[in-house]
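Student: structural data only, the sequence is not supplied:
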């Protein structure tokens, strides 16, 4: 997984430069129109183009095929998937689990409606919280922020379904539950 994340970081770093991004876009456009790529015709200083093409090639976004530069944008989707799989919920929910349908980019956008799915999701959310100690509301919020934006809603869900116990002083404690994802 860390090799994929390193590749994702390299590709994102390569794309963070506006000139590099523009060069990649120009090459991809020419590839799509099936027009040969001539570096001097990309609209940039030739020395800059040569240097940036090298960086894009190192990042795996350009390749030379039969003497022609080809933009390979497919790795971007694979890299995005690697980043998603590194999120806390994606690590906690197996790829084959039906709960995956509630994730968008590795985070929950809306809670399941079916009670069984809601219980299973709450059990997964509990895995984001440390066991065996009392937590403040801020600590619970920090942990649940890995899962989605509505931390208050997620926190209420865990309390309402009795996965987490809350006392009057806003201390929280995970109640042990078997996890079936």
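Tutor: Nice, I can see it. In this text, all values refer to a predicted model and were calculated from it rather than measured experimentally.
Student: every contact and neighbour count from this point should use C-alpha atoms.
Tutor: Will do.
Student: look up how far residue 170 lies from residue 98.
Tutor: 33 Å (C-alpha to C-alpha, to the nearest Å).
Student: and the strands in the chain, which stretches?
Tutor: 62-65, 68-71, 103-104, 107-108, 135-136, 164-166, 171-174 (DSSP state E).
Student: turn those strands into JSON lines, columns for distance to residue 25 and mean neighbour count.
Tutor: Converted to JSON lines, the strands of the chain look like this (distance: least, C-alpha to C-alpha, whole Å; neighbours: other C-alpha atoms under 10 Å):
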{"stretch": "strand 62-65", "distance to residue 25": "11", "mean neighbour count": "14"}
{"stretch": "strand 68-71", "distance to residue 25": "8", "mean neighbour count": "19"}
{"stretch": "strand 103-104", "distance to residue 25": "27", "mean neighbour count": "15"}
{"stretch": "strand 107-108", "distance to residue 25": "29", "mean neighbour count": "20"}
{"stretch": "strand 135-136", "distance to residue 25": "48", "mean neighbour count": "16"}
{"stretch": "strand 164-166", "distance to residue 25": "49", "mean neighbour count": "20"}
{"stretch": "strand 171-174", "distance to residue 25": "49", "mean neighbour count": "20"}
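Student: another one to put next to it:
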């Protein structure tokens, strides 16, 4: 995972420059049109072009094949996957778990309808909360915000399924829950 995140960081760094982004987009557009890439026609001075193309090549976003410059956007897919796998909820739910179908970009898009899936997802959510102390509602919300946009709904789910005990309206505590998140 660390190597993937390092490569992802390098690709993001390469894309952080508007000039490099414009160069990559121009090359990708010419590739898509099946036109040859003529460096002098990209609209950049050769010194800037050479320097920025070197950075894009180091990041694996530009390659040469048969004398042609090729925009290789496949590292961006690996980048997206690495970022998703680094999310807290994706780390809590194994890649082969059927619960993954409820996640989009490592976050909960929709809640399951089946009770077994809902309970398994709640167990995974519990792993985001510290279980060694009482939490405020704001702390619970901060933890659950990693998993989805409807933090109030997720918080209610944990309380309703008895994974979290609420005392009054301000104190929450995780109830000892099973770690297995498979439905």
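Tutor: Alright, I've got the coordinates. Computed from a predicted structure; not experimentally measured.
Student: what would you report as the TM-score here?
Tutor: Taking TM-score structural alignment, normalised by the length of structure 1 as the basis, the two superposed chains have a TM-score of 0.95; 181 aligned residues with a C-alpha RMSD of 1.2 Å.
Student: what number of residues lie near residue 143 of structure 1?
Tutor: With neighbours defined by other C-alpha atoms under 10 Å, the count for residue 143 of structure 1 comes to 20.
Student: ok, now which ones touch it?
Tutor: Residue 143 of structure 1 is in contact with 128, 129, counting by C-alpha atoms under 8 Å, 6 or more residues apart in numbering.
Student: swap in the one 3 residues further on?
Tutor: With contact taken as C-alpha under 8 Å, 6+ apart, residue 146 of structure 1 is in contact with 87, 88, 89, 107.
Student: cool, and residue 163 of structure 2?
Tutor: Counting by C-alpha under 8 Å, 6+ apart, the residues that residue 163 of structure 2 touches are 122, 123, 126, 174, 175, 176, 177.
Student: which contacts among the residues you listed does structure 1 share?
Tutor: Contacts conserved in structure 1 for the contacts of residue 163 of structure 2, using both residues aligned by TM-score structural alignment, their matches' C-alpha atoms under 8 Å: 122, 123, 126, 174, 175, 176, 177.
Student: just the buried ones among those, please.
Tutor: Taking 16 or more other C-alpha atoms under 10 Å as the criterion, what is buried in those is 122, 123, 126, 174.
Student: ok, the residue lying farthest from the centre of structure 2 to residue 47 of structure 2 distance?
Tutor: Distance from the C-alpha centroid of structure 2, by C-alpha atoms, centre = their mean, peaks at residue 40 (36.9 Å). Separation of residue 40 of structure 2 from residue 47 of structure 2 (C-alpha to C-alpha): 11 Å.
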